[in-house]
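# got a structure for you, letters missing:
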């Protein structure tokens, strides 16, 4: 565990310049965009040029760009992402309200994707080139080609409108009704997770097939160990490295895809917050949502790096 702690400490140190780079990129993109916080603040009020100039001066919008960037980084370190120019609420409060739902949707979709990938990927590898493998490969190919928003619309039409098994949208807090929460989250999580699961199935199948062809597997099975034990104890442990890599990359898809899925299912998460902010010209909220999503993606990949070391101890000395 000491080796894991040292590697984790190095990863965290390397994250500092990466996060500063993300902050700089988002800062520059937002500053050179067409959105004007002063105009958004007085939206619909026909402000004078003097009022616009006063707002910009009070909020530091007329300062040199390096000064504004340093002030922006200082505010972030204090947990201050600014205020929404539309509703005058702190951006942090809005993100704190919306983020839990997006996290629920993302991790529920992630769990579904991982379970499906392991079950179907291992099954396809064990039944290689036979009927179950061929069916799973076709299904996964269709899943990779199908976009999440298209799956969401199909699910709403056939499972919600026609069958009436699920609501077409909305959100119920799990504290109010766990059953209601599951009903409102099942279709969005499936629409979000199925394209990821389809890709992971193919990666898991390939990785497990490569391990099954190795000499130690044939030796273990030949010595009398049950194939289930060999696959569960040895094959999966060695075969999970590549799927973990793909999973870490696809978490970004899950976080980004949640924007579209939440909009389709009318879920009040980060996606809806982002879309509303873009439509209403609220740059502070857009900036806060983008930074939170980017930081979440970086942290998830740090967790994936730690999982590499736990799954395969040989990497600790690399």
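Thanks, I have the structure now. On a predicted model such as this, the values are computed, not experimentally measured, just so you know. Numbering: from 1, shown residues only.
# make it CA atoms for all contacts and neighbour counts henceforth
Fine.
# got the contact list for residue 125?
By Cα atoms under 8 Å, 6 or more residues apart in numbering, the contact list for residue 125 reads 133, 205-206, 208-209.
# from those, which two are the most distant?
For the contacts of residue 125, the maximum inter-member distance is 12.7 Å, found between 133 and 208 (Cα to Cα).
# neighbour-wise, which of the two wins?
Applying other Cα atoms under 10 Å to residue 133 and residue 208 shows that residue 208 carries more neighbours, namely 23 against 20.
# the more buried one touches residue 232, doesn't it?
No. Using Cα atoms under 8 Å, residue 208 is not in contact with residue 232, being 10.8 Å away.
# for the residue positioned nearest the centre of the chain, what is the enclosing helix or strand?
Against the mean C-alpha coordinate of the chain, by Cα atoms, centre = their mean, the closest residue is residue 255 at 2.6 Å. Residue 255 belongs to helix 241-264 when assigned by DSSP states H and E.
# the structure to be compared is supplied as follows:
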């Protein structure tokens, strides 16, 4: 087990190094001079050259990357070219809304999708199984931003029950924070549930065809007991893998929803940084997202150890 976890940790570290290099060189090689963008209307050749030297942009790319990597390891991600604030402060301000949105939606989606997928697999031949499966297929085809706009029109414009945009931090009140996050969390949950239900259903159907399930049926074990004792635990192993692979979808969906609902999270921060060519912020957002991805995958690998006894023997 120790070798298994150590291998996963080394793989995560290698991933972070590769992502850091890609983030740095992709922004460094992008067209346009950050010094000229920073100066704006006051840009002259002399001023651009002076700011370029001040920002260290006149040095070779490998040297700039090593300097940036050294500062990053020390916890210094630089200063924003747009707001002149430390990137660390901007990320710490934007991180809580994103974490709340992403993890609240993921937890709710898992709680909803698991029982629905298991019940659909167990009752595959019931008359209501096909309509529900068709509804799940339609849900997969619906884009998340469209769901968000429908919810805004329904609950904010017509019913006037919930705010259409904005974010209230927890420090300013639990109720205000709850009201501001209902629609974003609901939108992302609706976006995540259909594919997860379909995956759980397909995995559970494969488990139901296994020989040990037939043996349990022959012994007279109740269908509900078979579902809970045999199908659900074996379905969880592959479902945990699927959830880890869906983290990219979760991050991209959170970015879109943050823009729609004007949530000051990492997605909106990164979007504004891209539009304004604020390269230090872009690099910081990408690196934080990669760290989150690696960390969650390490937690999933740890969950394997708890769920699957075979992993503990490795």
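In hand now; what should we look at? Not measured: the values here are computed from a predicted model.
# residue 233 of the second structure matches what in the first structure?
The alignment partner of residue 233 of the second structure in the first structure, by TM-score structural alignment, is residue 237.
# which residues touch its match?
With Cα under 8 Å, 6+ apart, residue 237 of the first structure has these contacts: 311-312.
# what's the answer for residue 305 of the second structure, then?
Residue 305 of the second structure neighbours (Cα under 8 Å, 6+ apart): 1, 311-312.
# swap the cut-off to 7 Å and go again
Each residue near residue 305 of the second structure by Cα atoms under 7 Å, 6 or more residues apart in numbering is listed here: 311-312.
# separation between it and residue 208 of the second structure?
Remark: distance between residue 305 of the second structure and residue 208 of the second structure (Cα to Cα, to the nearest Å) = 24 Å.
# the first structure: matching residues for stretch 281-295 of the second structure?
Counting by TM-score structural alignment, stretch 281-295 of the second structure sits on residues 285-299 of the first structure.
# cool, stretch 109-123 of the second structure as well?
The alignment of stretch 109-123 of the second structure onto the first structure (TM-score structural alignment) covers residues 113-127.
# tell me, how many residues neighbour the corresponding residue of the second structure for residue 216 of the first structure?
Correspondence of residue 216 of the first structure to the second structure, assessed by TM-score structural alignment: residue 212. For residue 212 of the second structure, the number of neighbouring residues by other Cα under 10 Å comes to 13.
# what about the aligned residue in the first structure for residue 271 of the second structure, helix or strand, and which?
Aligning on TM-score structural alignment places residue 271 of the second structure opposite residue 275 in the first structure. Using DSSP H and E, residue 275 of the first structure falls within helix 270-280.
# list the buried residues of that helix.
270-275, 277 (16 or more other Cα atoms under 10 Å).
# between those, which is nearest residue 190 of the first structure?
Using Cα to Cα, these come closest to residue 190 of the first structure at residue 271, 16.7 Å.
# tell me which element the alignment partner in the second structure of residue 149 of the first structure is part of?
In the second structure, residue 149 of the first structure lines up with residue 145, judged by TM-score structural alignment. Counting by DSSP H and E, the element that carries residue 145 of the second structure is helix 144-151.
# by how many degrees do the helix or strand just after that helix and helix 247-260 diverge?
Where DSSP H and E defines the elements, the next helix or strand beyond helix 144-151 of the second structure is helix 174-208. Orientation note: helix 174-208 of the second structure sits at an angle of 150 degrees relative to helix 247-260 (axes from the mean of the first three to the mean of the last three Cα atoms, to 10 degrees).
# for the buried residues of helix 270-280 of the first structure, give me a markdown table that also has distance to residue 123 of the first structure.
Shown next, in a markdown table, are these (distance: Cα to Cα, whole Å):
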| residue | distance to residue 123 of the first structure |
| --- | --- |
| 270 | 36 |
| 271 | 35 |
| 272 | 38 |
| 273 | 40 |
| 274 | 40 |
| 275 | 40 |
| 277 | 45 |
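# and the residues you listed, which is closest to residue 68 of the first structure?
Using Cα to Cα, these come closest to residue 68 of the first structure at residue 277, 21.8 Å.
# list the buried ones in the match of stretch 281-295 of the second structure?
Applying 16+ other Cα under 10 Å to stretch 285-299 of the first structure flags 285-291, 293-298 as buried.
# distance of residue 28 of the first structure from residue 130 of the first structure?
54 Å.
# so how far is stretch 188-201 of the second structure off the chain centroid?
Relative to the centre of its chain, stretch 188-201 of the second structure is centred 15 Å away, using Cα atoms, centre = their mean, to the nearest Å.
# once aligned to the first structure, how far is it on average?
Stretch 188-201 of the second structure: mean distance to aligned residues in the first structure after superposition is 1.2 Å, counting by mean Cα distance after the TM-score superposition for the first structure.
# pull up the aligned stretch in the first structure for that stretch.
The aligned range for stretch 188-201 of the second structure is 192-205, by TM-score structural alignment.
# can you tell me what sits against the matching stretch?
Taking Cα under 7 Å, 6+ apart as the rule, stretch 192-205 of the first structure contacts 109-110, 112-114, 116-118, 120-122, 124-125, 140-141, 143-144, 146-148, 243, 250, 254, 257-258, 261.
# ok, and the contacts of residue 125 of the first structure in the second structure?
Using both residues aligned by TM-score structural alignment, their matches' Cα atoms under 8 Å, the second structure keeps these contacts from the contacts of residue 125 of the first structure: 205-206, 208-209.
# among those residues, who's most crowded?
Comparing those by number of neighbours (other Cα under 10 Å), residue 205 comes first, having 26 neighbours.
# now that residue: closest residue in space, sequence neighbours ignored.
residue 121 (4.4 Å; Cα to Cα, 6 or more residues apart in numbering).
# now the one you found: how far from residue 207 of the first structure?
Residue 121 of the first structure is 9 Å from residue 207 of the first structure, by Cα to Cα.
# so these two - more neighbours on which side?
Taking other Cα under 10 Å, residue 121 of the first structure and residue 207 do not tie; residue 121 has more neighbours (29 against 22).
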